[in-house]
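> Structure here, sequence nowhere to be found:
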C-alpha cells in the first residue's frame, strides 16, 4: 500500500507532469502540493478530488492503492466489487505515523 502522497507523486510522474503543472491546472498552491506529496499535510476531500481529476485517476483506483478499499471476490461477477477496508486491515497511514501535526 502507498501513502496518499506517494500515490499522488507517482501518478503525477507517470503523467509526465511537474508539481507546477498541477498547480496551474488545479489552482492548488505549489507548496501545498509538495507538502501533500511528502506526507507532511493531509488534503481535504475537495483538494484530493481536484488532484485526482487533474491526474485522470478514478476514486476506486486511489482507494485500492492507498488501502482504504479492498477487492471483494464474489462468484462469477464480471464487474469487480469492493469493500471498504475494515478496522482489522491497517492502512499505511495507521502503520506509519504522519509527520503532519494539526495546529
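Thanks, I have the structure now. Since we're looking at a predicted model, the values are computed, not measured.
> drop to CA atoms for contacts and neighbour counts, all remaining ones
Will do.
> Between the two ends of stretch 42-61, what distance do you get?
This stretch, stretch 42-61, spans 18 Å end to end (C-alpha to C-alpha, to the nearest Å).
> Please tell me how far residue 43 sits from residue 55.
According to C-alpha to C-alpha, residue 43 stands 15 Å off from residue 55.
> this is the other structure I want to compare:
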C-alpha cells in the first residue's frame, strides 16, 4: 500500500490515468455530482427536459444515456463530460486514499508552483531509489 501512495505522489501528472483502473460507474459519478450540487433527480430531469425515472435508471446503471443526454447533464451540473463519465481526479483520489493526512498533503502539493512540485518529486524519487537499493542489497 505504501508503494501505491508513493506512486500517487511521485506521478502527479499520471494520476488520472492510473486511477482509471479503479473507475466507478457512470451512474455513481452522476449521483455523486448531482448530490454535491444539491440537485434532486426531479430537478435535474426538469433542467434537461426528461422524466426523473430516466435519471434514476442512469444512476442505478440500468440504462446508459446517449452522448447528447450526457452533454445536457454535464451542462446542467456545470461539470465537464469527462468528470461525468470518468469522475474527477479529486473524487477518485478521495475514494482510494484512506490516509487523510496523506490526502491532505497530496492536495497541498498540487497547489504548489511547478518548480516546488519538481523538487518534491525528486525527493520522493530519491527516497524510492534508496529503499529499492536497500531491498536489493538485503535480499
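Nice, I can see it. Just so it is clear, the model here is predicted, and its values are computed rather than measured.
> Name the nearest residue to residue 9 of the first structure, sequence neighbours excluded.
residue 37 (5.6 Å; C-alpha to C-alpha, 6 or more residues apart in numbering).
> How much space separates that neighbour from residue 13 of the first structure?
11 Å.
> And those two? Which one has more around it.
residue 37 (22 against 12; other C-alpha atoms under 10 Å).
> Trace that one over to the second structure, please.
In the second structure, residue 37 of the first structure lines up with residue 59, judged by TM-score structural alignment.
> Helices of the second structure, start to end?
For the second structure, the helices defined by DSSP state H cover 2-10, 15-19, 26-36, 41-48, 52-59, 67-77, 81-86, 89-96, 100-110, 114-138.
> What angle do helix 100-110 and the longest one make with each other?
When you say that, I think you mean helix 114-138 of the second structure. 130 degrees (axes from the mean of the first three to the mean of the last three C-alpha atoms, to 10 degrees).
> buried set for helix 114-138 of the second structure?
Across helix 114-138 of the second structure, burial judged by 16 or more other C-alpha atoms under 10 Å covers 117, 121, 124-125, 128.
> Same question for stretch 73-86 of the second structure.
73-74, 76-77, 80-81, 83-86.
> Give me the distance from that stretch to the chain's centre.
13 Å (C-alpha atoms, centre = their mean, to the nearest Å).
> again with stretch 62-77 of the second structure
Worked out by C-alpha atoms, centre = their mean, stretch 62-77 of the second structure lies 19 Å from the chain centre.
> Could you do stretch 44-60 of the second structure as well?
The answer for stretch 44-60 of the second structure is 23 Å, by C-alpha atoms, centre = their mean.
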